[in-house]
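Engineer: Would you be able to build a 3D model of this:
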Amino acid sequence: MKILYLDCFSGLSGDMTIGALIDAGGDFSHLEKELKKLQIDDEYELKVSKVVKNGITSTKFDVVLGNEQVHTHAHENEEHTHDHDHKHEHAHGHTNDHDHTHMHEHAHSHTHDHDHTHTHDHRAYREIIQLIGQAGYSEKVETMALNMFKKIGEAEGKIHGVPLADVHFHEVGAVDSIIDIVGVAILIEQLGVDEIRSAPVPTGSGHIHIDHGVFPVPAPATLEILRGVPLAKSELKSELTTPTGAAIAAVLAAEYGTFPAMKVTSIGYGAGTKNFPNHPNVLRVMIGE
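Structural biologist: Below is the predicted model:
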């Protein structure tokens, strides 16, 4: 049996997980080809690079939206500008004159220097489900991806007191989250993994600024997603685990604990965006029999 162990001593996010899986032998060209099945490849570009985090060479995975830097959009005469440099997902119950659930991009900033209307800034939960369902993935990939999206959606709905169908997301609707979640499922299948296990998940500490004000870490949605998952104490004043990362650990891991007895055949390091003085911000994965 092939086991994948998520050694998430610095937390985890979608991009860290993909970086680590590629570093452990995942096929980047296969990933690119499979993601094209979603038919949204005109909206993003994938970048993979090697970076050194506190002495550890690791793989950094990025989803670049268009070739733009700052993105402002107007919605119902209300302008928002998002220029956060951290990935963060939030949702609200949302009532419109039209029966339509919106999801907002929140993790990336970019500017349109062209004139056309960018129709995919808002993607509803049901649209994402449809997008994945129509792509023609194997049952394994489709099930993993849909379960992760559902986990995030239900957590957001519970926090904000709205049913799943009415949940209005920021990051989950963004292209990078679709890529992160579907991409993780594609690589896990490609690597032939039979079972995933995870270390207890550190969420970080301190406070973060989100749309609704200043919240303690972990943010409410992240904590809700991790309900029932063993958490690890961390003194780092930062948000170490994003909602996407939390969903990966909560949905895919069969059990949590210390490193399992196995013969390690491959190791991968996926780089996070932040840097810490005495702590490598990487996710380590180990695959073995």
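
Engineer: from here on, contacts and neighbour counts on C-alpha atoms
Structural biologist: OK.

Engineer: what about residue 7, neighbour count?
Structural biologist: Using other CA atoms under 10 Å, residue 7 is surrounded by 22 other residues.

Engineer: Might one say that it is in contact with residue 199?
Structural biologist: Yes. In this structure, residue 7 is within contact of residue 199 by CA atoms under 8 Å, at 5.5 Å.

Engineer: please give me the structure for this one as well, since I'd like to look at both together:
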Amino acid sequence: MRVAYLDCYYGVTPRKLLSAIIDAGIEANILIEEMKKLNIPFEIDVKREKRGQNKATNIKLKSEEKRCPTTLKEIINLINLSYLESGIKSTVKLIYDKIGEVESKIHKEPKEKVHLYEVGQPKAILIVTGIVAGIKKLKIGEVYCSGLSLGSGNVKCSHGILSVPVPATSLLVKNIPTYALDIKGEMTTPLGTAIVSFLVKKNGHPRSGWGRIPLMFIERIGQGFGANDGPLPSEPLSIYLGRKRRTI
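Structural biologist: Next comes the predicted model:
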């Protein structure tokens, strides 16, 4: 099994992470076929592009799906009705359950009823599924991650204008090393945080798996861009794939 290290110096969003996974060498069509099993109509454009001095893969995904599940219960039901294989299906549900838990605490509602507006968008569910499928297809057994760059300032969302990090991200980064560059904007999103915090290996200690790159033989490096209108759009997220080495 492979080891993966996520370099999130410039933050993490689902789009950046899926783009980096594709850039690491997996055929985009393999992931697209998995995403189709959700029975959500979508179009996706995958290309490698240059921004500033960096070259990376960038995905653009859109869906004309009229259904927009807004509660955790509706999202889980949509996933349950899909044709995804059981391992991918269960992981996607657990990631959404993690989001539901923190939103439940914030809004003081049962997690099954709390509304998940942005993360419940069909596009978001498709991207999470693509990420989970990519991790499985690349045979990644352990995931490690740098500290997360959160950003600063304010961001506009369905609840209005919120301070960065937004409340959900603040709860999700508990026991995770974080920092803030002198950059305005949301560099790490709640869904991005939920995904990486679920994937990162915990070796019996809440902080294990975070920080520096582990001792490993690097075989592939993938880089992924996020949205053009995000903070530092020319700075990608990097994923390092390889084999772990126990001793020097």
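
Engineer: quick one, helices of the stretch 51-200 of structure 1?
Structural biologist: Applying DSSP state H, counting those that start in this stretch to the stretch 51-200 of structure 1 gives helices spanning 125-134, 139-160, 175-190.

Engineer: closest one to residue 217 of structure 1 among these?
Structural biologist: Closest to residue 217 of structure 1 of these is helix 139-160 (CA to CA; 15.0 Å).

Engineer: tell me, what's touching residue 7 and residue 199 of structure 1 both at once?
Structural biologist: Each of residue 259 lies in contact with both residue 7 of structure 1 and residue 199 under the rule CA atoms under 8 Å, 6 or more residues apart in numbering.

Engineer: coming back round to it: would you mind reformatting the helices of the stretch 51-200 of structure 1 (as a markdown table) and adding columns for mean neighbour count and distance to residue 3 of structure 1 while you're at it?
Structural biologist: Converted to a markdown table, the helices of the stretch 51-200 of structure 1 look like this (neighbours: other CA atoms under 10 Å; distance: least, CA to CA, whole Å):
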| stretch | mean neighbour count | distance to residue 3 of structure 1 |
| --- | --- | --- |
| helix 125-134 | 16 | 26 |
| helix 139-160 | 20 | 16 |
| helix 175-190 | 23 | 11 |
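
Engineer: Among the ones you listed, single out whichever gets nearest to residue 71 of structure 1.
Structural biologist: Relative to residue 71 of structure 1, the nearest member of those by CA to CA is helix 175-190, separated by 13.8 Å.

Engineer: residues in structure 2 aligned with the closest one?
Structural biologist: Counting by TM-score structural alignment, helix 175-190 of structure 1 pairs with residues 122-137 of structure 2.

Engineer: Please tell me how far the corresponding residue of structure 1 for residue 168 of structure 2 sits from residue 207 of structure 1.
Structural biologist: In structure 1, the residue paired with residue 168 of structure 2 according to TM-score structural alignment is residue 221. For residue 221 of structure 1, the distance to residue 207 of structure 1 equals 14 Å [CA to CA, to the nearest Å].

Engineer: of those two, who's got more company?
Structural biologist: Of the pair residue 221 of structure 1 and residue 207, residue 221 is the one with more neighbours under other CA under 10 Å, namely 25 against 15.

Engineer: The more buried one is in what secondary structure piece?
Structural biologist: Applying DSSP states H and E as the criterion places residue 221 of structure 1 in helix 220-225.

Engineer: other SSEs contacting the next helix-or-strand element following that helix?
Structural biologist: Sequence order places strand 231-232 as the next helix or strand after helix 220-225 of structure 1, per DSSP H and E. When contacts are defined as 3 or more CA pairs under 8 Å, 6 or more residues apart in numbering; DSSP states H and E, strand 231-232 of structure 1 sits against strand 201-202.
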